[in-house]
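# Have a look at this fold, sequence not included:
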């Protein structure tokens, strides 16, 4: 069969220069699969007969990219480069380890990834296991019966490929998958993290999580969620803990589709469609936030959906029965945040990611406390304190809060309650995007040095507290000039004496 794989022209030039330096070089795996599906690929895997590390390093030099040794003993190399359009490409180079390309392909995970193209014969597809047929017939099966036992992380890949490519997992593959789920703890934290985030950044994350639950994977990858299954929640909740979390995840996915891509799923609840109309003015600004991240290999979208999964995992540890007989979940946001951070640490997330995750999960209940009918000063104070607690992650807290409210009340949600939830988010988003200098981060009339020189304050807790009081007074409009600032500071100093 003939095939045409697209390479960015920079990579074409690099491969042309370095191919003569090795005996053989094959393109394998996902890029070929994507070509058959008429999809663009940004990841290219190469099998090399020759000096793999030297070839990878030379490729990086030509492309002016970054070179890494992934496994020195097995001679695995990686190259990262960004083309002229700013698109990041990942190139992995591994040695031909079994003497011939057919044996190497048989050792891969699934038939759909066990294809190759000899770069010396770029139009000819090497497809020994019927991958093209499996793709055409929407079938996912392993190359060998031992595939999952050889590498248990492949059970997560099976979920990802099934969901993202719309493939049915073959019944024999299902049996082998279920048999090897318990081996997931043997997989390194980094590899589990990478596969989990590929799922979180893919299609139908909700469906993927439900599939992982059906195969019994959750205790081995996201064990905190297991406690929510059949966890009863009192009114106003209309679902148990697991059902509620799945709904929150689904609604957060819908919001990602809208705010990241401007797309509205017509199957999403009418209440969410109303929300998108109400918050339309912020769509482009939030879209820009989706382009940001803390590490190049993981997106803010994946972290946001992880926050959705973890927002209530602390409820079992936070429930208390009060004297009125009602069950309350005291401080469950903080407890959930601590559990999310612990899981994030075990998955080797970066510190910046952990701080963001802690803030979004820990503050997801704060939005409901924003007053809408109070005096303007009280409203501005609440907005200021919200962003002092949540910082830049407050935007994501707003979106998570909307999903949480909708999942909590379900069909019992009144227009009045939903309208107030939207008004609070509109207020908070408007403050962040349009009034940040006035409501959130005003230019202080006095800084710390000024307080020391003019008012004789010494560095320490008192000075810090007065600065914070001044910042809040300016943000709420109580203080608007130097005279009012002087009065506030002198009053604070007197109260401290």
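The structure has been received and is ready for your questions. Small disclaimer: the values here were computed from a predicted structure and weren't measured.
# going forward, measure contacts and count neighbours with C-alpha atoms only.
Fine.
# quick one: buried residues of stretch 244-264?
244-260, 264 (16 or more other CA atoms under 10 Å).
# and those, which of them are in helices?
Among the buried residues of stretch 244-264, DSSP state H puts 244-260 in helices.
# can you give me the helices for the stretch 301-450 of the chain?
Along the stretch 301-450 of the chain, the stretches classed as helices by DSSP state H, counting those that start in this stretch are 315-318, 332-346, 351-362, 376-390, 394-409, 415-434, 448-455.
# who's in contact with the residue nearest in space to the middle of the chain?
The centroid of the chain falls nearest to residue 302 when counting by CA atoms, centre = their mean (1.4 Å). Residues in contact with residue 302 (CA atoms under 8 Å, 6 or more residues apart in numbering) are 197, 200, 201.
# Emit the PyMOL select command for whichever of those are buried.
In PyMOL, a selection of the buried entries from these looks like this (16+ other CA under 10 Å):
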select buried, resi 197+200+201
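# In which helix or strand does residue 69 reside?
strand 66-71 (DSSP states H and E).
# which strands and helices sit next to that strand?
helix 52-63, strand 76-82 (3 or more CA pairs under 8 Å, 6 or more residues apart in numbering; DSSP states H and E).
# try 10 Å this time
helix 52-63, strand 76-82, strand 88-95 (3 or more CA pairs under 10 Å, 6 or more residues apart in numbering; DSSP states H and E).
# Might you calculate how far the second one sits from the centre of the chain?
What that stands for is strand 76-82. 23 Å (CA atoms, centre = their mean, to the nearest Å).
# By neighbour count, which bits of it are buried? Give me those.
For strand 76-82, the neighbour count (16+ other CA under 10 Å) marks 76, 77, 78, 79, 80, 81 as buried.
# Over to the longest one?
By neighbour count, with 16+ other CA under 10 Å as the criterion, the buried positions of helix 52-63 are 52, 53, 55, 56, 57, 58, 59, 60, 63.
# can you list those residues in JSON lines and add distance to residue 113?
JSON lines is the format used below for the buried residues of helix 52-63 (distance: CA to CA, whole Å):
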{"residue": "52", "distance to residue 113": "21"}
{"residue": "53", "distance to residue 113": "23"}
{"residue": "55", "distance to residue 113": "23"}
{"residue": "56", "distance to residue 113": "21"}
{"residue": "57", "distance to residue 113": "25"}
{"residue": "58", "distance to residue 113": "26"}
{"residue": "59", "distance to residue 113": "23"}
{"residue": "60", "distance to residue 113": "25"}
{"residue": "63", "distance to residue 113": "26"}
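# just checking, residue 131 touches residue 106?
No - using CA atoms under 10 Å as the test, residue 131 is too far from residue 106 to be in contact (11.7 Å).
# before we go on, here's another structure to hold up against the first:
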């Protein structure tokens, strides 16, 4: 639903000054798709920038954060929670390394159709006159939305800005649209241009792709178009790598099911979390490199693939600067490295369960169980989740008992250790590891008196550990 902006003073002032005011781009698209509006983008015609800024200053708070684009961030006094992007009509051409810079020409008298023509797809090249409600649709974007089609506004749109290659992918996956045949042909022809786009811009589109109900749809489009080996070479290498006990299934198909489960399964506590989605995407990335088949028995193994997969994930996330969009890259690698475990080993053994929590960490343990659930959903028996769900309950129950899981939970601190005659240094770490080993087996030992006695009684053993 497009909000009614007519009663805002800045709109009234712009109208009185002779301005034409249009809602444009994604705001119009989302309105026609009956989706919540995330952004409000306005184009103002017939008022030069020198006259526009004083008008806005009287009626709200603004900043020219996008000076190179002629974009003004504006918040009206009447609604401090409403942020609007306001711009004059403009043309723009991408320039510079990584297509990060643009040559922008703003003109208050520029025909609105020329402003819309610079946009990526017809569904984003529409405007609505805020005062009259009239739709301006020179490129039949409304028709394409009705037919669920993604179509470029002009030939060479992908050449002009190759990031649009990934934008087409994520829009198709998020909205369940088809890419028009001629547009898909242009996408295939120009796929290699994605290598010219900066990592910072690429990773933003991947994050948007992860918002799709089924991110696998976007990856399959990348696969068909030739983008996949250019953006995700290690995911592309999964194709054709068959797995034992999974007839005619390769690692790629399994990974796509795991990714979709991580995105939206109700059994996963943090479904849709971008960090966990990257863990799902790369959890088996090491299998192509580690696959071994015994020529005599035909037995297939992927020994140490979890460690190799973690390394692959870490390198990709660093290359594409995933931390800039809030991805916990260390957690991704940690989860992948630890995702291979037998559920039944911990269900009836509290000592083993506490050591498992200690190894993984109290906070990451539930993320790891989410990854394990998604991995199971991508396997042969996707509905047999009872064991993992039971383990999750057991983990939560054990954590609620508040036993010691880390050295910080011990009933003594460094000062207490010093009272026994020890000086800060490597011996402190050995003492803490020794005590943790004891209290993980028996939490009842975690009292100051017992721990100090354990240190005293095992002095010789502790000193030997340093040698």
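Right, received. Where do you want to start? Keep in mind that what you see is a predicted model, and the values were worked out from it rather than measured.
# returning to that earlier point: adding distance to residue 327 of the first structure, write the helices and strands packed on strand 66-71 of the first structure out as TSV.
Listed next are those as TSV, based on distance: least, CA to CA, whole Å:
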stretch	distance to residue 327 of the first structure
helix 52-63	59
strand 76-82	52
strand 88-95	50
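# Quick one, which of the ones you listed gets closest to residue 334 of the first structure.
strand 88-95 (36.2 Å; CA to CA).
# circling back: and in the second structure, which of the contacts of residue 302 of the first structure remain?
Retained in the second structure: 197, 200, out of the contacts of residue 302 of the first structure (criterion both residues aligned by TM-score structural alignment, their matches' CA atoms under 8 Å).
# Out of the contacts of residue 302 of the first structure, which sit inside helices?
Counting by DSSP H, the contacts of residue 302 of the first structure contribute 197, 200 to helices.
# want to throw the contacts of residue 302 of the first structure into a markdown table with distance to residue 417 of the first structure?
Formatted as a markdown table, the contacts of residue 302 of the first structure follow (distance: CA to CA, whole Å):
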| residue | distance to residue 417 of the first structure |
| --- | --- |
| 197 | 34 |
| 200 | 30 |
| 201 | 31 |
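# Map residue 129 of the first structure onto the second structure.
Alignment note: residue 129 of the first structure maps to residue 139 in the second structure; criterion TM-score structural alignment.
# name the element that match belongs to?
With DSSP H and E as criterion, residue 139 of the second structure is part of no helix or strand.
# Distance check, it against residue 118 of the second structure.
11 Å (CA to CA, to the nearest Å).
# out of these two, which sits in the more crowded spot?
Remark: of residue 139 of the second structure and residue 118, residue 139 carries more neighbours, 21 against 17, as counted by other CA atoms under 10 Å.
# List the residues that contact the more buried one.
113, 116-117, 121-126, 151-154 (CA atoms under 10 Å, 6 or more residues apart in numbering).
# In helices only, show me those residues.
The helices, defined by DSSP H, take in 113, 116, 117 from these.
# picking up where we left off before, relative to residue 185 of the first structure, which of the helices and strands packed on strand 66-71 of the first structure is closest?
Short answer: strand 76-82, nearest of those by CA to CA, at 23.5 Å.
# Adding distance to residue 182 of the first structure as columns, could you present the buried residues of strand 76-82 of the first structure in JSON lines?
Listed next are the buried residues of strand 76-82 of the first structure as JSON lines, based on distance: CA to CA, whole Å:
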{"residue": "76", "distance to residue 182 of the first structure": "28"}
{"residue": "77", "distance to residue 182 of the first structure": "30"}
{"residue": "78", "distance to residue 182 of the first structure": "30"}
{"residue": "79", "distance to residue 182 of the first structure": "33"}
{"residue": "80", "distance to residue 182 of the first structure": "34"}
{"residue": "81", "distance to residue 182 of the first structure": "37"}
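# The residue nearest to the centre of the first structure pairs with which position in the second structure?
Matched by TM-score structural alignment, residue 302 of the first structure corresponds to residue 274 in the second structure.
# quick check, nearest of the buried residues of helix 52-63 of the first structure to residue 180 of the first structure?
Distances from residue 180 of the first structure to the buried residues of helix 52-63 of the first structure, taken as CA to CA, are shortest for residue 52 (31.8 Å).
# ok, how many other residues are close to the closest residue to the closest one other than its chain neighbours?
Once flanking residues are discounted, residue 52 of the first structure sits nearest to residue 95: 5.7 Å by CA to CA, 6 or more residues apart in numbering. Other residues within reach of residue 95 of the first structure, judged by other CA under 10 Å, total 20.
# again, but for residue 213 of the first structure
15.
# So it versus residue 485 of the first structure, what's the distance?
58 Å.
# can you check residue 328 of the first structure too?
42 Å.
# So which of the two has more stuff around it?
residue 485 (20 against 15).
# List the residues that contact the corresponding residue of the second structure for the more buried one.
Alignment note (TM-score structural alignment): residue 485 of the first structure maps to residue 451 of the second structure. Shown in contact with residue 451 of the second structure (CA under 10 Å, 6+ apart): 410-412, 416-417, 431-432, 435-436, 438-439, 445, 457.
# Among these, which one has the most neighbours?
residue 436 (24 neighbours).
# Give me the packing partners of the helix or strand hosting that residue, helices and strands only.
Assigning secondary structure by DSSP H and E places residue 436 of the second structure in helix 426-441. In terms of contacts (3+ CA pairs under 10 Å, 6+ apart), helix 426-441 of the second structure is packed against helix 350-360, helix 414-418, helix 448-457, helix 459-465.
# Now tabulate those in TSV and tack on distance to residue 287 of the second structure.
Formatted as TSV, these follow (distance: least, CA to CA, whole Å):
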stretch	distance to residue 287 of the second structure
helix 350-360	22
helix 414-418	44
helix 448-457	45
helix 459-465	37
